[in-house]
Structures are given as structure tokens and as C-alpha cells.
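**Q** sequence first, then the predicted structure, then my questions.
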Amino acid sequence: MKQVTSNNKVALVFGGSRGIGAAAVRRLAKDGFAVGLTYVSRPDSAEEMVAEVMANGGQALAIKADSADAEAIQQAVQQLVSHFGRLDVVVVNAGLLRLGQIDSFTVEALDEILSVNIRGVYLAIQAAVARMGDNGRVITIGSNSAVRPLTPIGTVYGMSKAAVAAMIKGLALDLAPRGIRVNNIQPGPIETDMTIDQIDMIRGMVPLKQVGQPNDIAELVSYLASEESRYMTGASLTIDGGMSL
């Protein structure tokens, strides 16, 4: 077991090797957390993130875990706690995007999204809170598509994110007796390697005429992971430049 960082707290970011997840890892490490991050297919990105955190004086651990695999989720939490000794904050960022209209959307694609974006989120929270002390934090990364459908080909994705928004309300009540706060962030378009080819088109859809950056979401993760958010639970916070207005 290794000694944790200066604030004596540990966070786990599911889906933390790229994009929003990587930005959350950086910010939580800056805030003094020892951070674990899961990845599925990019060990290089995950290890680069660990090296970056450690080069800046922090502690990090990369864990391979597919969020469609219930056993892998359990093992990821167990590995993190075995390594750092505790768990205070979990950020559930892992998710899948599959697009298509109803006449072409396959059962396989439907099951894949539901498995990761709903079942995987619930199982990650379930595993985390079983090892988390009182007054911990659960943060999910949803989508503004839960509030307002943005395209007809995004029905299933939006449905999965609306399920997460509903899920955290019940879990907030469930976990309130333990002082565990449960909140959901609903980003709009964020500039990542997945969206870079469509940035100009996306920018035109946003009332503020700008596309969000991963750090914009990481700042909100930081707030929700802190004591400053102690009176907030069961909330879904939309951050999308006005797209869902």
C-alpha cells in the first residue's frame, strides 16, 4: 500500500485516459488527490497520463477495466483500494456513443450502449460506494442530450444519458444517510479527438458560438469533489454554452 497525497484523499475516474476523463484526472491530481484511472484499449494513453501526474508530484494508477464487464468494474475498485488504501471520490465518465435512426439501429448497438452507459454506470457506483467511507462523492458524466434531443440519430444515446440523470436522483436519496453526495454533469459539445473534425459545424450550433474544452468540465468535477459542494446532491448540472435552452 502506498501513502496517498497531501489532502489524504483518493479518487477513481472510470474512463480517465482521454478527453474529459483525462482532464478530470489532471484536475483532481492538482487538487491533491491520488488518482486511479481506468482504460479499455489505450494503455499508452493511460500510462502517459500516469507519468504526467507523477512528473507533477502527484500519484496515479492506471487500471484496465471494461465498463461493460461487471467483474472488471469490481476488480478496478478493489485494485485501487489495495494500492492507495481508501476511496473518497468516484467519477464515472466511461461511455459509448452510437448513432442511428430507429429503422437502422441494431439490437447489438442498443445492447452495447445500455450495457456501458446505464448498467456500467450503476455497477461502477455500486462497487465504489461499497468501499467508500461516509461523506464521499459520486460524480457522473452525462450529456445535455438528456435535456434536449439534438439530433434524430442520437435517440438511444440521449435515452441512456436521461437514465443516468434519473438514476442519480434515487441514488442521492439512497446514499444521503451516509453523507455521500451524488451529482451528474451534463456537458454539451466538448473539443476532443472525437469531435475535432466537426468543430466548425458544432460551434455554429452553440448560442455562445464556442465549443467547450475538457477543462471546463474538469473544473466542475473539482467543485463537486470538494467540500464547497457539501450542500448539493441529486443535481444534474448542464454545461453546454446554452444549447439546451
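**A** Nice, thanks for sending it over.

**Q** can we go C-alpha only for contacts and neighbour counts from here?
**A** Will do.

**Q** in contact with the one residue sitting closest to the centre of the chain, which residues?
**A** Note on the chain: the residue nearest the mean C-alpha position is residue 93, at 2.1 Å, using Cα atoms, centre = their mean. Listed by Cα atoms under 8 Å, 6 or more residues apart in numbering, the contact partners of residue 93 are 13, 14, 15, 16, 20, 21, 140, 141, 142.

**Q** now, which of the residues you listed lie within strands?
**A** 13, 14, 140, 141 (DSSP state E).

**Q** on that earlier part again, gap between the residue nearest to the centre of the chain and residue 40?
**A** Note on residue 93: its distance to residue 40, by Cα to Cα, to the nearest Å, is 13 Å.

**Q** joint contacts of those two?
**A** With Cα under 8 Å, 6+ apart, residue 93 and residue 40 have common neighbours residue 15.

**Q** quick check: longest helix of this protein.
**A** helix 155-175 (DSSP state H).

**Q** so what does that one touch, helix or strand wise?
**A** helix 107-114, strand 181-187 (3 or more Cα pairs under 8 Å, 6 or more residues apart in numbering; DSSP states H and E).

**Q** take this one as well and set it beside the first:
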Amino acid sequence: MKNISKAAIVTGASRGIGREIALRLASDGFAVAIGYASNQVQADAVVAEIIAKGGTAIAIKGNVADVDDVSKLFSSVQDAFGRLDAVVSNAGIMSLVPIKVDNAEKLDQMLRTNVRGTFLVLAKAAEVLGDGGRIVALSTSVIAKATPGYGPYIASKSAVESLVHVLANELRGRNITVNAVAPGPVATELFFNGKTEEQIMMLAKMPPMERLGQPLDIANAVSFLVGKDGGWVNSQVVRVNGGFA
């Protein structure tokens, strides 16, 4: 393994926004750990793409809602890279269901991955990162819209934003920033799943810029927050949404 000057973990990085964040951080000079839950082929493809471009990357399988898996993720990164400078908690799931008793199981699933998973990743990052460390969690701009069908998802991401603000204060004096990035509608598999073409077109037209965001739009914001120019941004929710909300 080549000499590592900075290293990052990106959870949920085998596809979508997480993949683009991993690629962008690799281009910024980070050695990147690709955290993934199940699809090894996609995760390995991200690693191969980074290595082909001269970067350094590894893929680590694990469930962010499992304490032992999260501990293994962080220890594996430290063993491989000898350091850790930034953690991006991106892994998440979304199901569009109304607030009805029959959908309690969907709520539980989203709370387990989106809230418990983020909690564990942020907690471990706080334990491991040293001076100058950066933590970023992914939220959503749909919180401001209160759109029907998004109740359980919004509940989970509202909790994520609260965790970010509290952790930033708990890390007072350690020179570690903790922020959230809240995308608007972004053209990913997660976004398209369960939506009609009409719904997709309507959402694309909602921002003043009249387009869906691209994963790179979100990755660029994360790059800023974990980069040298983002050091004075702390306990913030950066809504990267083209004016969606």
C-alpha cells in the first residue's frame, strides 16, 4: 500500500450518491474505504475505478446498524491505511409509505438503517478521529416539504440532523467538524424506485433550476466540507437542492 496522506470512509458507497462521493474524495487525494451492505460486485467496481485512476481504495462489507460490523469497518480502515481523517455516513434506505399502522414495519426498517446506522457510524467516528477530523452525514431536503408518503423517511432523516447538531457540541474542543448534506431530488436508483414518470418530471421541475440533481452535485458539497476550505463550517445542514426548498 502506498504512503497514505489522508483517508476516508464512505458508507453505502457501492452505488448512487455514495459511489460518487467516494470517487470525488479519491480524486481529492483521499484513500477511500467503500462501505457496502450486500453488493460486492458494485463495491469492487468502485474500488477498481479508483485504482485505475491512480487512487487507493478498499471495499468493506457490513451492516451500519450492527455494532460489530461498524467496529470492523473502522478497524479495517485503520489497519489498511494507518489513519482516518474523514467519515461520510451515507448508507440509508427509503420507502414511500403513508402514516398508517400497517406501515409500522417500514418505519422500523428505516429507523434501524437511517437512524441507528448513522448513530453508530457517527459514534465510532467520534471515538476514532483525531484533531482536524471531518464527519458528514446525509440527510434530505424533503424534510422542508412534508410531502405525503415521506413521513417515516422524513422522521428518520430529521433524527439524523439532530444527531449532527448534538455531536458537533459533544466534540467541542477537539477540532472535529460535524455537518449534514441534505440533497434535493437526485437522479439515483433510490430516487427513481417506486415513482411514476409523471412524479419524476414534476419533482424535476420543482427547483428553480428545473432539473434533477446529479450525484456529483452532492459529492462536490461533501468534498468541500471534508476539504481544507470547509474547516470553519460546523453543525450545519447544507441543503444541496437547486432551490428545491
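**A** Arrived safely, thanks for sending. Note that the structure is predicted; figures quoted are calculated from it, not measured.

**Q** need the TM-score between these chains.
**A** The pair, once superposed, lands on a TM-score of 0.93 when counted by TM-score structural alignment, normalised by the length of structure 1; 240 aligned residues with a Cα RMSD of 1.4 Å.

**Q** still on that earlier bit, as TSV, the helices and strands packed on helix 155-175 of structure 1 with mean neighbour count and distance to residue 160 of structure 1 would be great.
**A** Converted to TSV, those look like this (neighbours: other Cα atoms under 10 Å; distance: least, Cα to Cα, whole Å):
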stretch	mean neighbour count	distance to residue 160 of structure 1
helix 107-114	15	6
strand 181-187	26	12
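
**Q** between the ones you listed, which gets nearest to residue 35 of structure 1?
**A** When those are compared by Cα to Cα, strand 181-187 sits nearest residue 35 of structure 1, at 18.7 Å.

**Q** give me the distance from that closest one to the chain's centre.
**A** How far strand 181-187 of structure 1 lies from its chain's middle: 9 Å, per Cα atoms, centre = their mean, to the nearest Å.

**Q** what is the corresponding segment of structure 2 for it?
**A** On structure 2, the counterpart of strand 181-187 of structure 1 by TM-score structural alignment is residues 177-183.

**Q** can you give me the helices for structure 2?
**A** Under DSSP H, structure 2 gives helices at 16-27, 40-52, 67-81, 104-110, 117-128, 151-170, 189-192, 197-205, 215-226.

**Q** tell me the contacts of residue 212 of structure 2?
**A** If you count contacts by Cα under 8 Å, 6+ apart, then residue 212 of structure 2 has 184, 185, 186, 187, 203, 204, 205 around it.

**Q** residue 187 of structure 2 versus the nearest residue to it once chain neighbours are set aside, what's the distance?
**A** Leaving aside its sequence neighbours, residue 212 of structure 2 sits nearest to residue 204 (Cα to Cα, 6 or more residues apart in numbering; 4.8 Å). To residue 187 of structure 2, residue 204 of structure 2 is 9 Å away according to Cα to Cα.

**Q** same thing with residue 71 of structure 2?
**A** For residue 71 of structure 2 relative to residue 187 of structure 2 (Cα to Cα), the value is 32 Å.

**Q** same question for residue 103 of structure 2.
**A** For residue 103 of structure 2, the distance to residue 187 of structure 2 - Cα to Cα - is 26 Å.

**Q** those two: which is more packed in?
**A** Legend: neighbour count by other Cα atoms under 10 Å for residue 103 of structure 2 and residue 187, higher for residue 187 (17 against 14).

**Q** and residue 68 of structure 2, what pairs with it in structure 1?
**A** With TM-score structural alignment defining the correspondence, residue 68 of structure 2 maps onto residue 71 in structure 1.

**Q** mind listing what the nearest residue to residue 146 of structure 2 once chain neighbours are set aside touches?
**A** Of all residues not flanking residue 146 of structure 2 in the chain, residue 154 sits nearest, at 7.7 Å (Cα to Cα, 6+ apart). Residue 154 of structure 2 is in contact with 140, 142, 143, 146, counting by Cα under 8 Å, 6+ apart.

**Q** now for residue 154 of structure 2: what does it line up with in structure 1?
**A** Per TM-score structural alignment, residue 154 of structure 2 is aligned with residue 158.

**Q** got it, and residue 236 of structure 2?
**A** Under the alignment (TM-score structural alignment), residue 236 of structure 2 maps onto residue 235.

**Q** its match: neighbour count?
**A** Here the number of neighbours of residue 235 of structure 1 (other Cα under 10 Å) works out to 16.

**Q** residue 171 is in contact with that one, correct?
**A** No. If you go by Cα atoms under 8 Å, residue 235 of structure 1 and residue 171 don't touch, sitting 11.0 Å apart.

**Q** and for those two, which residues touch both?
**A** Common contacts of residue 235 of structure 1 and residue 171, defined by Cα under 8 Å, 6+ apart, comprise residue 182.

**Q** which residue is the nearest non-sequential neighbour of the match of residue 236 of structure 2?
**A** Nearest one to residue 235 of structure 1, counting by Cα to Cα, 6+ apart, is residue 183 at 5.0 Å.
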